[in-house]
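Student: Need a 3D model of the sequence below.
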Amino acid sequence: MSIIIIFKYTFWLTFAILTYLFLVPQQYLIPEVFDWWDKLQHSLAFGVLTILGLLAYARTGSEVFRVIIVLSIYGALIEVLQTLSGWRYGEFRDWVADVLGVVIAWGVFALIQNNQYLSRIFKTT
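Tutor: The predicted structure is shown next:
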């Protein structure tokens, strides 16, 4: 099995788990201790999802851009769905944290691509 296939499976598994966690009623989740921790969780989740998405699907500049845009829209959609759910609350600040995670991951991916050793390991070129 190629590494790209593994990245694709890992991306979709992570996507499914995060979608569940973002939409499950709040009482089934660990209570938040600090508001900043919630925003950090959003950024980390979207950062991981972005890295996996870029490793799985981005071989050209337009594909990188597509992954970035799609995951940013996905973050907004999650917030809308939370608002409509009746048991969760969507927040603009959560979406900003999502996009921040996407942008940071995009930067990390660019560093991986620009490093000859890492780009061969992750087969980004």
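Student: hey, let's count contacts and neighbours off CA atoms from now on
Tutor: Will do.
Student: Tell me which residues of the helix of greatest length in the chain come out buried.
Tutor: Of all the elements of type helix in the chain, the one with the most residues (DSSP state H) is helix 61-85. Using 16 or more other C-alpha atoms under 10 Å as the test for burial, helix 61-85 gives 64, 67-68, 71-72, 74-76, 78-82.
Student: Over to stretch 6-18?
Tutor: For stretch 6-18, a neighbour-count test (16+ other C-alpha under 10 Å) marks 7-8, 10-11, 14-15, 18 as buried.
Student: ok, residues contacting stretch 7-24?
Tutor: Stretch 7-24 has contacts (C-alpha atoms under 8 Å, 6 or more residues apart in numbering) with 29, 45, 49, 52-53, 55-57, 78, 81-82, 85, 88.
Student: Now the second one, please; I'll put the structures next to each other:
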Amino acid sequence: MHHTDQTNLWIKALILAFWAAVVAVGILSLLPVEALPSPLLNWWDKAQHALGFLVLATLGFAAFAKKTTLVAVWLAIYGMLIELAQAFTGWRYGDIMDWLSDLAGIALAMILLAVIQKYWPALFRV
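Tutor: The predicted model follows:
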């Protein structure tokens, strides 16, 4: 397998992982709280939001390396839409603080991306 074939395969895997994570977050966000699995760790709710969107943003930035701003904006809107959808479920409620925690996760991913680009630029050469 050539280098470009391996790179293309890696990018396709990242894109698939990103969209799978987006769908998983959407489904888990709209399930009744009782239907959710018990947390592995007893994390604070806002930290879970930030961590979830940190993962989404990191996957999105890796999958769509030339469109990181678009990914960040899209994820911010997605987080807002999840909170709005929760407000209409009858078993969940939308919370602006949850959305702000989502934004914090996205911002942390952007900082992480900037640090990686500064100190390990070779990771971004394709």
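Student: mean offset of the helix or strand following the longest helix of the first structure relative to the second structure (after superposition)
Tutor: With elements assigned by DSSP states H and E, the helix or strand that comes after helix 61-85 of the first structure is helix 92-114. When the second structure is superposed, helix 92-114 of the first structure averages 0.7 Å from its matched positions, counting by mean C-alpha distance after the TM-score superposition for the first structure.
Student: same thing with stretch 41-48 of the first structure?
Tutor: Mean deviation for stretch 41-48 of the first structure: 0.2 Å (mean C-alpha distance after the TM-score superposition for the first structure).
Student: can you tell me what part of the second structure that stretch aligns to?
Tutor: Counting by TM-score structural alignment, stretch 41-48 of the first structure lines up with residues 48-55 of the second structure.
Student: Could you check how far that stretch is from the centre of its chain?
Tutor: Relative to its chain's centre, stretch 48-55 of the second structure lies at 6 Å (C-alpha atoms, centre = their mean, to the nearest Å).
Student: again with stretch 26-35 of the second structure
Tutor: Counting by C-alpha atoms, centre = their mean, stretch 26-35 of the second structure comes out at 17 Å from the chain centroid.
Student: Buried residues, it. List them.
Tutor: 26, 29-30.
Student: now do stretch 35-50 of the second structure
Tutor: For stretch 35-50 of the second structure, burial by neighbour count (16+ other C-alpha under 10 Å) applies to 46, 48-50.
Student: with those residues in mind, which one is nearest to residue 120 of the second structure?
Tutor: Of all the buried residues of stretch 35-50 of the second structure, residue 120 of the second structure sits closest to residue 50, with 24.6 Å by C-alpha to C-alpha.
Student: Contacts only, for the aligned residue in the first structure for residue 110 of the second structure.
Tutor: Structural alignment (TM-score structural alignment) places residue 110 of the second structure against residue 106 in the first structure. Listed by C-alpha under 8 Å, 6+ apart, the contact partners of residue 106 of the first structure are 50-51, 68.
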